[in-house]
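> This is a predicted model, with the sequence first.
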Amino acid sequence: MADSFATRAQLDVNGKSYTYSSLAKLGERFELARLPYSMKILLENLLRHEDGGMTVGPEHIEAVATWDAKAEPDTEIAFMPARVVLQDFTGVPCVVDLAAMRDAVTRLGGSASQINPLIPSELVIDHSVQVDVFGRPDALDLNGKIEFERNAERYSFLRWGQKAFGNFKVVPPNTGIVHQVNLENLARVVMERDVDGERWAFPDTVFGTDSHTTMINGIGVLGWGVGGIEAEAAMLGQPSSMLIPQVVGFRLTGKLPEGATATDLVLTVTQMLRKHGVVGKFVEFFGEGLPHLPLADRATIANMAPEYGATCGIFPIDAEALNYLRLSGRSEHQIALVEAYAKAQGLWHDADSPHATYSATLALDLGEVKPSLAGPKRPQDRVLLQDVQVNFAENLGPLVAHRKPRTGCAVEELKAEGGAQPQAEHLAAKPKSKIRIRDQEAELGDGSVVIAAITSCTNTSNPAVMLGAGLLARNAVAKGLKAAPWVKTSLGPGSLVVTDYLKKAGVLDDLEQLGFYVVGYGCTTCIGNSGPLPDEVSKGIAENELVVASVLSGNRNFEGRVHPEVKANYLASPPLVVAYAIAGTVDIDLTRDPLGHDAAGNPVYLRDIWPSNKEIGDTIAATVGPELFAQNYADVFKGDSRWNRIESPEGESYAWDAASTYIKNPPYFDGMTMQVGSIDDIHGARVLGLFGDSITTDHISPAGNIKKDSPAGRYLQERGVQPADFNSYGSRRGNDDVMVRGTFANIRIKNLMFGGEEGGNTLYFGATPPEKLAIYDAAMRYKADGVPLVVVAGKEYGTGSSRDWAAKGTNLLGVKAVIAESFERIHRSNLVGMGVLPLQFLDGQNAASLGLDGSETFDIAGLRDGASKSVTVTATRADGTTRAFEAKVLLLTPKEVEYFRHGGLLQYVLRQLAAHKAA
């Protein structure tokens, strides 16, 4: 370990001595006080990993120490996280890849034991539970039973991995959501590790295979979501190449007003930062408002960094962070270490802390935050509570355009009442479907709330909104209110701790009386594991093609994500989820219309049952304590009897089962040799998909239900799997044969070759006339023809969750390049890691302006083995005419070029390890 700037120092904490790389010593040469908190963490990381210039040299350290806040990022550095955290949807394919790499490295002359995590790697099983059973006392037990039956193969595989790999631990099901477990238990804030006989202290930094890993930024831990392949590389000791980022400062002042929640705050912040533009940047929160912002509120804001587009959204270490560490049961020595280290390194924040220099600064007075939701299909589309009814009416038009128009519809009525001017002048008739459910006659219409879910890591980590929901439920029950019978209600707490404090506060019973029984400890509805709607509701929706709604306390509401039958999806705080379950519709103004009526027939308004901030605060103080965390995390890796009964194979190498439809040895390393390839031009490529703006990883990567008539559904049925046992795409991410068939198969994706038609289809131009096929089927025909493929898209391609399968599936379909107007950070990186070339249209150009319709063949020339920053793309039409244009090559760093020559990041790592063994 090199130390060019002589920064090595000693820190004594309670009689224990630690070595550390001192920023104060480096500050004798450079002015570091002006650096943002997050840049200081990057700087320490470089100091500690300096290796004589092979990966980190003095020039990299100096580049960060002299950081220019206004400069466009152009300097590459290598960042090495202290640990990796995974959830099971993304974690299973990671472990599958590691198992496959053990086989591959052996074939290349290495040994299986070389493939082993070198840093702490912890997987939390939280994405597999589905809401099959709800609204009854045994929902948790029955959903857990179904979960284990569905996922026995996956869980057996993970138990093998837990035994086979060192530095790898698994948190079993029914414990909590990965980000909350990370916050409440796994995070160290300051790490300690023995290196060459010395005990080192350094900042806790983390890569996670879920984009909402950023939630840990709330307690001062720098980390962000990465693709599975980047996580695997980090686990194997490979640093991640990144450009020194810009840092946007976000100043918070004041305090939240009565009636406003952390959810309302984060939706406001998300809208502001999306408007400003922070893609690829760090965001750092500071200001006089921090002391008024509890740690849980900070975590809520940090969680949604992917929604506002930033790499991270970080808060500094301060007294509130220490309070939370103590509350969550960390040891007094750990708390002392965090405080001493933070103060020694200039990472501590208080009223006297110097102001950092930022690339840009935004400001928000917390007192101006108002009750809000976001929707109906993007998390950044905030709408005030008072405007939700009009918002729904505005968005309804395009969704019911096939219905016969008539005047006098809801939009005209809202206009007459002074509502906002809607985009659609006429809406179709608003039919009603009469159903009988729970022994009641009911009526479904457009806007009926059919799913009300308290779900997702964003909010279920926050006692203020969770206890707020419970207190609102108590007040509603006291007024005689009930949830509408057609609403599928669910409560998915972020951890066992949440259930305990809801019980301790006496409000879990009230939530249950409104149908909010605990259904499981996992992501559930937010990831699309909402389970089936009651048959009566599904039939009612289909009968009149109703546009029904969900209201969930999640962070994602993209098209087709929550439930395939639900087209309008609103993100809301847990108390508002309960309120909308009672109202039964989003076609209502909760600020002035009654939720329902009490036993005497009197109207009950939301304001009548909303708990005060003082009541919520007093309840938190009386119920949330360290003993709850201590008892629930005492044996966090042990699991229950179901987990411990699962049998799993033994041995360093995994015994693959050829009959398994869950776990399969992937083909990425088939035929691989030690010979490194080159980056060649692409000739005669066909367009697999022509897409517009905001194509998300939800559109690309398989997620949610598997349709029985889809390519994946047919594949499973051919292997004897009945539709009732399909499970979800997420649960089958360890089987590439299933996943590649579901890539680009989202029911809401629109291939512009077919205008506005929804569904994962394309035109196969190998037939005359061109044949309409499922994207997978067309891709396999092109592969048989020896024809390479490209994808053409608009702005913000690949936004959403950090789904490695969005890149893996693209690769396995035979796509060689994606040409888009702009890319989301993680997905662009994942494409590079899987050997798919990301190209960007020049500013002002896109498929429409260039006259491209997807029928052309494409030649991409001028790559020069990765040395070129731009290429010439020539599109040849059927009549022989051509259109040539320039595109930017988004291989952003020398390391990415090297990965690409190897065919991908994992192939690079394998060759490095095999060569090291051979040497």
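Now that the structure is in, tell me what you want to look at.
> C-alpha only now, for contacts and for neighbours.
OK.
> tell me, how many neighbours does G617 end up with?
Residues near G617, counting by other CA atoms under 10 Å, number 14.
> swap in V687?
The number of residues packed near V687 is 25, by other CA under 10 Å.
> How far does the helix or strand hosting it sit from its chain's centre?
Using DSSP states H and E, V687 sits within strand 682-690. Offset of strand 682-690 from its chain centre (CA atoms, centre = their mean, to the nearest Å): 29 Å.
> go on, stretch 776-792?
For stretch 776-792 - counting by CA atoms, centre = their mean - the centre lies 29 Å from the chain centre.
> List the buried residues of it.
Residues 776-783, 787-792 are the ones in stretch 776-792 that count as buried (16 or more other CA atoms under 10 Å).
> try stretch 255-267
Within stretch 255-267, judged by 16+ other CA under 10 Å, the buried ones are 255-256, 260-267.
> who's in contact with K917?
K917 is in contact with 109-111, counting by CA atoms under 8 Å, 6 or more residues apart in numbering.
> With G596 instead?
Taking CA under 8 Å, 6+ apart as the test, what G596 contacts is 481, 582-583, 603-605.
> Which one (most neighbours) among the residues you listed?
Within these, most neighbours by other CA under 10 Å means A583, with 25 neighbours.
> residue contacts, that residue?
A583 neighbours (CA under 8 Å, 6+ apart): 483-484, 595-596.
> here comes the other one, which I'd like you to weigh against the first:
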Amino acid sequence: MKRVGQDTLKVSRFLEVDGKTYWYFSLSEAEKTLGSLKHLPHTLKILLENILRFENGHTFTIDHAKSLVKWQDHFHSSSEVPFRPSRILMQDLTGVPAVVDLAAMREGMMTLKGDPQKVNPLIPVDLVIDHSVMVDYAGSSKAFQENITLEFIRNAERYAFLRWGQKAFQEFFVVPPDTGICHQINLEYIAKVVWTKDEEDHTYAYPDTLFGTDSHTTMVNGLGVLGWGVGGIEAEAAMLGQATTMLLPDVIGFRLTGKLSGTVTATDLVLTITEMLRKKGVVGKFVEFYGPALNSLPLSTRATIANMAPEYGATCGYFPVDRQTLDYLRLTGKTEHQIELVEAYMKAQGMFRDVYSPEPMFTDTLQLDISTVVPSVSGPSRPQDRVALVDAQVAFEKVLTNTFHIPEQEHHAIYKVQDETFSLEHGSIVIAAITSCTNTSNTEVMIAAGLLAKKAHALGLQKKPWVKTSLAPGSKVVTEYLERAGLIESLNSLGFNLVGYGCTTCIGNSGPLAENIVDIIESNQLVVSAVLSGNRNFEGRISPNVKANYLASPPLVVAYALVGTLKKDIIKEPLGISKEGKAIYLKDIWPTPQEVASTIAVAVTKEEFRKGYNQITKGSKEWQSLSVTVGSQTYDWLDESTYVRNPPYFKNISLLPVPRKHIKGASILALLGDNVTTDHISPAGAIREDSPAGKYLTDHGVSVEAFNSYGARRGNHEVMVRGTFANIRIRNEMVPEIEGGYTKHYPSNKVNTMYDVAMLYQKENIPLIIIGGKEYGMGSSRDWAAKGTNLLGIKAVIVESFERIHRSNLVGMGILPLVFEEGTTRKTLALKGDEKIDIENTDKLNPRQKLNMLIRYSDGFIRKVPLICRIDTQEEVDYYQHGGILPYVLRSMAQ
């Protein structure tokens, strides 16, 4: 046993694994000083180990460790603790702007007369290119290669830039496109559960933890790896050595008992859990699963549940390490040495769960007997809006009336599609997609979808001709085991051909619908539908032509493609007629648990995983043929580029920050309601020709066909600032008669796009604010939702409550996040948007202090309103004073 330093809890011990010695920072030794950790949640044990390992008397201290253990006194704490993840995970939509920022920081370092080589990741960074493939082609054997060809035509410049980054930066690894989804690759390949590092004379073992620049980073929580989604801004700071300071979270225990019934899938379970936790309210909290059901709950089901933590609002959805974890590591091809290390380390630290483990104590608990879960879907626009499958038809009819305001007499009107033999109506399903990391990582539901397709094909059933079908697995392993199981041909026969390996429909990359189908939808304002096996179904996200989006399990996606409408009870009514003329019902082709299990036993093996990841870094011939300039410390920015441009964040940066001023005479750019998502603030989908971003691209010689998406253009701040608040479904209460990104300029009273009005205010040197409702910024951890807000000239965002990641991102971009006191809203203040706003004392901030807002109404009345500053920690105060986290880090490095 080795004691490091004086007056410290940093006590290291060692363990032997197969003849190799690993040192670790012992929780049991720290327990002798701190007190019992027996009932501390596993997630907090991981945070405690992090404090012990990095303890330095300054950023990480004994007091931090004591406050964490003291959490057990009330199962709640207002204390702050630091945290440094072991690694960073990125996808390309967030990864490109992060690498742009790093390249810009190198130039900023040169401006400050520092060494640009200091700007390098200090911990491993894995970037998986998975968000750029679009479903332009579907339903044919050529679709996969055709989509890849288009993908490289659109994104060659971005991809070449990432290859430059891989060469230019240390500890930066890129997984080429058309390989898989970052979260599934993380789960199946990158994650180790226990990480190791050689330091001086020892090899140290410690928990595998991470930040990911995508909210669904939480999927790896199912493997016992603690990680969560952060904005690219926060991830960049972490990779540059900055600790993240966080308020000690409440930990909600979710006790699972029982077993799933034969007709219920992991998707049904996660939709039920999402509904329950959203009702409970777990925003900003950890959720930790426990209970006897875990003894038999497969790892793939755990990963499905953990994946949707952003949908139920939690920071993470954690499952502790146990035998199921070890079995999954073995299945996915990890070495026996690594598996033995995981078991030995977790047991030594009291982090291994078995039937004899004491149950942790939590802030609060929920319980679910999973045998009570029923088949379900969720929609039409929120993942938590679960509907039992038996009620889905009736529920959709109500949605037509109550949500989309379609008169009942129009519910069943039929509209003939030009040049086709079929017609469309409200509720017609025009997209059926097996997509997204949530379910394509789950072997049970993917095999079930294949088996259902096989039975349907054998009976002669076909998908409806108006349904665009697609299969986008999360890794090549999926196609390997579907092929081995003999299910690929059946899926292909129903139009579920491989379209790509990536986050396609779920991120809005569903591709175009047929022109005659779009014409009939638009000319008759039809409420048509998409059914997808994803995790996100927000309005305006899946397709600009589709208003009602429903989440469902992969086998249900296939079943809905057969019926082609949501206005059919697919439990009671036949899915179709067999070639023998017999009515076929869902129960006739639904695979039994035994069929699924026996197929998995034969088809899903260690060899499939090893084969799928054998040449993960090689990439396609298109990737290998990219031309890349190597060897330069800084990037050679191209003036004509419309994809990658040098952002203005570090232009004329000084070694000392410019003091922040009071916010005076600010205008309101937008009055927004509840549940404004990062999709509303910074869309990732199609760029409209008549939008400010579309006009910018047209002015720069880009044809409409080459616009690509907002997500693909995130390396160009000129496009992204024009896309901020440009979602076609956003509603600004200042212009209630208009849907989309519009606002009103005062005092002229002229209506224009948010971007154009913001630029007019900038010319007038008038600061801006945004005012909103509850859960502002929910959804993907999209840093451009904060970056674009900054570039529009918005100085503060005032709402009733924030989603965790977006609040952090706003601070990271030097924007003041403020919340109303309980009972105060934009409505109780009777705000119209023509008021002028002052916010006092913003130059001398303390965490969570109260500030006063002065509202100057148009009739001359002045009202003082108290606000709570949601800059939560002293380090965030420092970030704000420096104008953001990246200028703060850059100045620190330069000094």
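That came in fine, so what should we check first? Since we're looking at a predicted model, the values are computed, not measured.
> Just give the TM-score of the two.
Taking TM-score structural alignment, normalised by the length of the second structure as the basis, the two superposed chains have a TM-score of 0.98; 888 aligned residues with a CA RMSD of 1.2 Å.
> In the second structure, which residue range corresponds to the strand holding V687 of the first structure?
Mapped onto the second structure using TM-score structural alignment, strand 682-690 of the first structure covers residues 663-671.
> what's the most distant pair in the contacts of G596 of the first structure?
Between any two of the contacts of G596 of the first structure, the greatest separation by CA to CA is 12.9 Å, found for I582 and P603.
> Identify the contacts common to these two.
Shared contacts of I582 of the first structure and P603 (CA under 8 Å, 6+ apart): 595-596.
> do you know how far F14 of the second structure is from S28 of the second structure?
Per CA to CA, to the nearest Å, F14 of the second structure is found 12 Å from S28 of the second structure.
> Stretch 593-603 of the second structure vs the first structure, average offset?
In this overlay with the first structure, the average offset of stretch 593-603 of the second structure from its partner residues is 0.6 Å by mean CA distance after the TM-score superposition for the first structure.
> For that stretch, give the aligned segment of the first structure as residue numbers.
Matched against the first structure by TM-score structural alignment, stretch 593-603 of the second structure falls on residues 613-623.
> now the matching stretch, how far from the chain's geometric center?
With CA atoms, centre = their mean, you get 31 Å for stretch 613-623 of the first structure.
> What are the contacting residues of that stretch?
Stretch 613-623 of the first structure has contacts (CA under 8 Å, 6+ apart) with 258-259, 463-464, 467-468, 471, 501, 504-505.
> could those residues be laid out in JSON lines, adding distance to D859 of the first structure and secondary structure?
Output for the contacts of stretch 613-623 of the first structure, formatted as JSON lines (distance: CA to CA, whole Å; DSSP: H, G, I helix; E, B strand; the rest coil):
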{"residue": "E258", "distance to D859 of the first structure": "60", "secondary structure": "coil"}
{"residue": "G259", "distance to D859 of the first structure": "58", "secondary structure": "coil"}
{"residue": "P463", "distance to D859 of the first structure": "56", "secondary structure": "helix"}
{"residue": "A464", "distance to D859 of the first structure": "56", "secondary structure": "helix"}
{"residue": "L467", "distance to D859 of the first structure": "59", "secondary structure": "helix"}
{"residue": "G468", "distance to D859 of the first structure": "58", "secondary structure": "helix"}
{"residue": "L471", "distance to D859 of the first structure": "62", "secondary structure": "helix"}
{"residue": "Y501", "distance to D859 of the first structure": "61", "secondary structure": "helix"}
{"residue": "K504", "distance to D859 of the first structure": "66", "secondary structure": "helix"}
{"residue": "A505", "distance to D859 of the first structure": "65", "secondary structure": "coil"}
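> which of these sit farthest apart?
Counting by CA to CA, the most remote pair of those is E258 and K504, 24.4 Å apart.
> check which helix or strand covers D126 of the second structure.
Following DSSP H and E, one finds D126 of the second structure within strand 125-128.
> so where is that strand in the first structure?
With TM-score structural alignment applied, strand 125-128 of the second structure matches the range 121-124 in the first structure.
> Stretch 386-397 of the second structure now?
Stretch 386-397 of the second structure maps onto residues 382-393 of the first structure, going by TM-score structural alignment.
> Now the residue minimising distance to the centre of the second structure. Nearest residue, chain neighbours left out?
Centroid-nearest residue in the second structure, with CA atoms, centre = their mean: S215, separated by 2.6 Å. Counting by CA to CA, 6 or more residues apart in numbering, S215 of the second structure lies nearest to G229, which is 4.1 Å off, once chain neighbours are set aside.
> so that neighbour touches V220, yeah?
No: the criterion here is CA atoms under 8 Å, and G229 of the second structure misses it with V220 at 11.0 Å.
> So these two - more neighbours on which side?
Of the pair G229 of the second structure and V220, V220 is the one with more neighbours under other CA under 10 Å, namely 31 against 28.
> What does that one correspond to in the first structure?
V220 of the second structure maps onto I216 in the first structure, by TM-score structural alignment.
> what secondary structure does the spatially closest residue to that match that is not a sequence neighbour sit in?
Excluding its sequence neighbours, the residue lying closest to I216 of the first structure (CA to CA, 6+ apart) is L183, at 5.8 Å. Here L183 of the first structure is helix, with the state taken from DSSP: H, G, I helix; E, B strand; the rest coil.
> for K482 of the first structure, same thing?
The local conformation at K482 of the first structure, judged by three-state DSSP, is coil.
> quick one, strands of the stretch 151-300 of the first structure?
For the stretch 151-300 of the first structure, the strands defined by DSSP state E, counting those that start in this stretch occupy 168-171, 190-195, 198-203, 205-208, 222-225, 240-243, 247-253, 282-286.
> could those strands be laid out in CSV, adding distance to V92 of the first structure?
Putting these into CSV (distance: least, CA to CA, whole Å) gives the following:
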stretch, distance to V92 of the first structure
strand 168-171, 11
strand 190-195, 26
strand 198-203, 28
strand 205-208, 13
strand 222-225, 16
strand 240-243, 21
strand 247-253, 33
strand 282-286, 29
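> out of these, which comes closest to D657 of the first structure?
Closest among those, using CA to CA: strand 168-171, at 22.1 Å.
> any idea how far A30 of the second structure is from the residue located most distally from the centre of the second structure?
Farthest-out residue of the second structure from its mean C-alpha position, per CA atoms, centre = their mean: E580, at 46.2 Å. Distance, E580 of the second structure to A30 of the second structure, using CA to CA: 72 Å.
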